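J.: Got a predicted model here, sequence first, then my questions.
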Amino acid sequence: MTTDSQPSRPPEPAALRRDVGLFGAMMMGLGSIVGTGVFVSIGIAAGITGPSVVFAILVAGLVATFNGLSSAQLAAVHPVSGGTYEYGYRWLTPSMGFTAGWMFLCAKSASAATAALGFAGYALHLFQVDREDWIVPLAVCAVVATTLLLLGGIRRSNWTNIAIVSTTLIALASFVVAGFPVAWREGSANMTPLFASDVPSTATRQFLEACALMFVAYTGYGRIATLGEEVHNPRRTIPRAIIVTLLVSSLLYAIVGGVAVAAAGTDILSGTTNRTTAPLQIVANQLKSPLIAKLVAVGAVTAMLGVLLNLILGLSRVVFAMGRRGDLPSKLSAVSTRSATPYVAVLAVGIG
């Protein structure tokens, strides 16, 4: 007696795993935003518009929130990896999606390199190592270490990011607490005149320029949307995470910027800097507290590391999405069965 054997089905391809909740997604957004914006851009913007930089921060945050609401709606409707690339491909045309994907890869690859160099410079300054020739090798080591971390899976990356961002937030909170008494005492002098120029047309132009600069500092919320296939209940989690991230970062930027300007004045905050000293760190040095200055220096290092981690994470997901659609080699869409991470895409980004 014989029995008909059923044809064996090919194994299902490995898929990304949903291991990130609302808090983790929000912290990834903060890890992408709280970097050069708070440690560097506020100082540059203060030099442009004067004490009114605090209002420029709030205006930029409001504009970024409106933009973020659009991204949140798109992510809720189409919660897949790839972010802007996928939205352009699906809702506009494939060629628009292709263009958006390549523009993202080019722009954020440069940003990742800048974050790695910033991390290296701040780390050497923190440990008082006066060797500029070590900056590039240390930056490369940071990229390699971050790539290896991401190969371990989104859960491990998520918890590492939470630890990094928490350290940065503690450093900034310490700066605010230490700087508030000085800001209260010196604020009336340092916050006037409100604008850098007393000519209305020039003051308006400078204020809008500062708003534009600070708007760029909020753009990291887009990293949340690239994780569409790795968060729990993405239709609810991604929009909430984007909105909460923008609100928290706006409030954080405004408080830190207000305390920095009121405590030290825009002349010190906007002083000439290099790759190893952030403007906020210069203000911390003015507080005459070695501990706070050291904490801010640590915060600058962890902030750059968090930005680097989230940029490589976002880049790898866009590369993964483009490989899946055939706009890049299909092997880039391979997913590890053990860690559920697009390991080929992560390696490609890390090497590139």
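T.: Received it, and whenever you're ready, just let me know what you need. Keep in mind it's a predicted model, so treat the numbers as computed, not measured.
J.: contacts, neighbours, all on C-alpha from now
T.: Noted.
J.: buried ones in stretch 305-325?
T.: 305-324 (16 or more other Cα atoms under 10 Å).
J.: Which of the residues in the helix or strand hosting Ala139 are classified as buried?
T.: Using DSSP states H and E, Ala139 sits in helix 135-151. Residues of helix 135-151 classed as buried by neighbour count (16+ other Cα under 10 Å): Ile135, Val136, Leu138, Ala139, Val140, Ala142, Val143, Thr146, Thr147, Leu148, Leu150, Leu151.
J.: following it, which helix or strand comes up?
T.: Remark: after helix 135-151, the chain's next helix or strand is helix 154-190, criterion DSSP H and E.
J.: Show me what the next helix or strand after that following helix is in contact with.
T.: Moving toward the C-terminus from helix 154-190, the next helix or strand (DSSP H and E) is helix 200-216. If you take Cα atoms under 8 Å, 6 or more residues apart in numbering as the criterion, helix 200-216 is touched by 37, 41-42, 45-46, 48-49, 52-53, 56-57, 59-61, 63-64, 195-197.
J.: ok, now with 10 Å
T.: 33, 37-38, 41-42, 44-50, 52-65, 194-197, 217, 253 (Cα atoms under 10 Å, 6 or more residues apart in numbering).
J.: take the one below as the second:
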Amino acid sequence: MAGTPTGPGLLERRLGLTDAVVIGLGSMIGAGVFAAFAPASRAAGSGLLLGLALAAVVAYCNATSSARLAARYPASGGTYVYGRERLGEFWGYLAGWAFVVGKTASCAAMALTVGSYLWPEQAHAVAVAAVVALTAVNYAGMHKTVWLTRGIVAVVVAVLAAVAVVCLTTGTADAARLDVTSDATVTGVLQAAGLLFFAFAGYARIATLGEEVRDPARVIPRAIPLALGLTLVVYAVVAVAALAVLGSVGLGRAGAPLAEAVRAAGLPALVPLVGAGAAVAAIGSLLALILGVSRTTLAMARDRHLPHVLAAVHPRFKVPHRAELVIGAIVAILAGTADLRGAIGFSSFGVLVYYAIANASAWTLTPEEGRPARLIPVVGLAGCLVLAFSLPLSSVIAGAAVLAAGVAAYGLRRAITTRSP
């Protein structure tokens, strides 16, 4: 199949449909659901649900484009591979750079989130320990990673279900608080959609792991929309439950929105359970992030955009072990020395650029190659660009600076290569 790497240094195809869906759910139903609703509600006010719906539409277009491309190019790297094959080397590199740099910072931010929930006084130490432990799990092979992800998803969904039931069945819930017309603005809804989109972006993990999926042409196009659809249902129910109890103003002011929701619903005894669920969700997000970054690093190392030594695949565990160790070490250092929880903003910008390139790549597919309906990549591309530049100005500036640094590095490498005899 086009774009599929060959040779002894390949990853092993171990993931079936259920495994791929679980990986997607573990990536999307993560710490974002416990934290993203508050800033999104501050931005959109009563239009929070409209922002969620808009984020879901853009995510659906991106997911469909990614699924068709992943079926065509079932190799590690996701949009790095699609951009390279369909648009040219530079666009693939730009997508890979945005993903690796942005998501590495997100890994550190998520590790610190784990530390903040489990032991706030020693957040950095716990963050480093979490990174080391999860890197070891990923190093031991995909089977161990899928097993742990299943447990994490089960725990997090159970906690979210408890939150929804408590909020919707108590006398404090009021359907009038769900009115989306009272103070919503177009700008606020767009900004909320950009913030909430970050929580949906985990379906890319399925495409990034394309080289490890059995029968990718059949499994990936089914797994991505299924995982996205299940996640949307969970997010919509939780958002409605929290809004019904707190209202958009109360939700926007909440430091820990779901904990505040169960407290307002009259069951403060559940607050520790929500905190535990958030910690487990953050661990799941971190596990999936490290997994995705290491696979994109592998793909870029194969093409020597990153040191070629990182392209090695472990002969026994069939994982990109050097890439995993290097990414794990970098994330551990960042998590132990800096507070990067504010990095989520520029990571969101990078992810939206990443998917914009995916949609542009999907536009070039022919009907024989499984091209989606033309409207899907058009809406996906336009939606990504609009949401990217609707993010807070600081996030846009930071994201643009990261992309500019990547472009400069690419130009320098090309200049050196051209001059070499």
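T.: It's in. Given the structure is predicted, the values throughout are model-derived calculations rather than measurements.
J.: can you redo the buried residues of helix 135-151 of structure 1 as a markdown table with distance to Glu209 of structure 1?
T.: A markdown table is the format used below for the buried residues of helix 135-151 of structure 1 (distance: Cα to Cα, whole Å):
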| residue | distance to Glu209 of structure 1 |
| --- | --- |
| Ile135 | 31 |
| Val136 | 32 |
| Leu138 | 34 |
| Ala139 | 31 |
| Val140 | 33 |
| Ala142 | 33 |
| Val143 | 32 |
| Thr146 | 34 |
| Thr147 | 36 |
| Leu148 | 39 |
| Leu150 | 36 |
| Leu151 | 40 |
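J.: nearest to Ala76 of structure 1, of these?
T.: Relative to Ala76 of structure 1, the closest of the buried residues of helix 135-151 of structure 1 is Leu150; by Cα to Cα it sits at 25.0 Å.
J.: and the closest residue to the closest one other than its chain neighbours, what is it in contact with?
T.: For Leu150 of structure 1, ignoring the flanking residues on the chain, the nearest one in space by Cα to Cα, 6 or more residues apart in numbering is Ser157 at 5.7 Å. For Ser157 of structure 1, the contact set (Cα under 10 Å, 6+ apart) comprises 20, 24, 28, 146-151, 163, 309-310, 313.
J.: Can you flag the buried ones in the contacts of helix 200-216 of structure 1?
T.: 33, 37-38, 41-42, 44-50, 52-62, 64-65, 195-197, 217, 253.
J.: Gln286 of structure 1 and Ala293 touch, don't they?
T.: Yes: assessed by Cα atoms under 10 Å, Gln286 of structure 1 is found in contact with Ala293 at 8.6 Å.
J.: anything in contact with each of these two?
T.: Leu280.
J.: Which one's more surrounded, these two?
T.: Between Gln286 of structure 1 and Ala293, counting by other Cα atoms under 10 Å, Ala293 is the more crowded of the two (23 against 16).
J.: and which of the buried residues of helix 135-151 of structure 1 is nearest to Ser174 of structure 1?
T.: Nearest to Ser174 of structure 1 among these is Ala142, at 26.1 Å by Cα to Cα.
J.: mind checking how far the residue mapped onto that closest one from structure 2 is from Ala281 of structure 2?
T.: Applying TM-score structural alignment, one finds that Ala142 of structure 1 aligns to Ala130 in structure 2. Per Cα to Cα, to the nearest Å, Ala130 of structure 2 is found 13 Å from Ala281 of structure 2.
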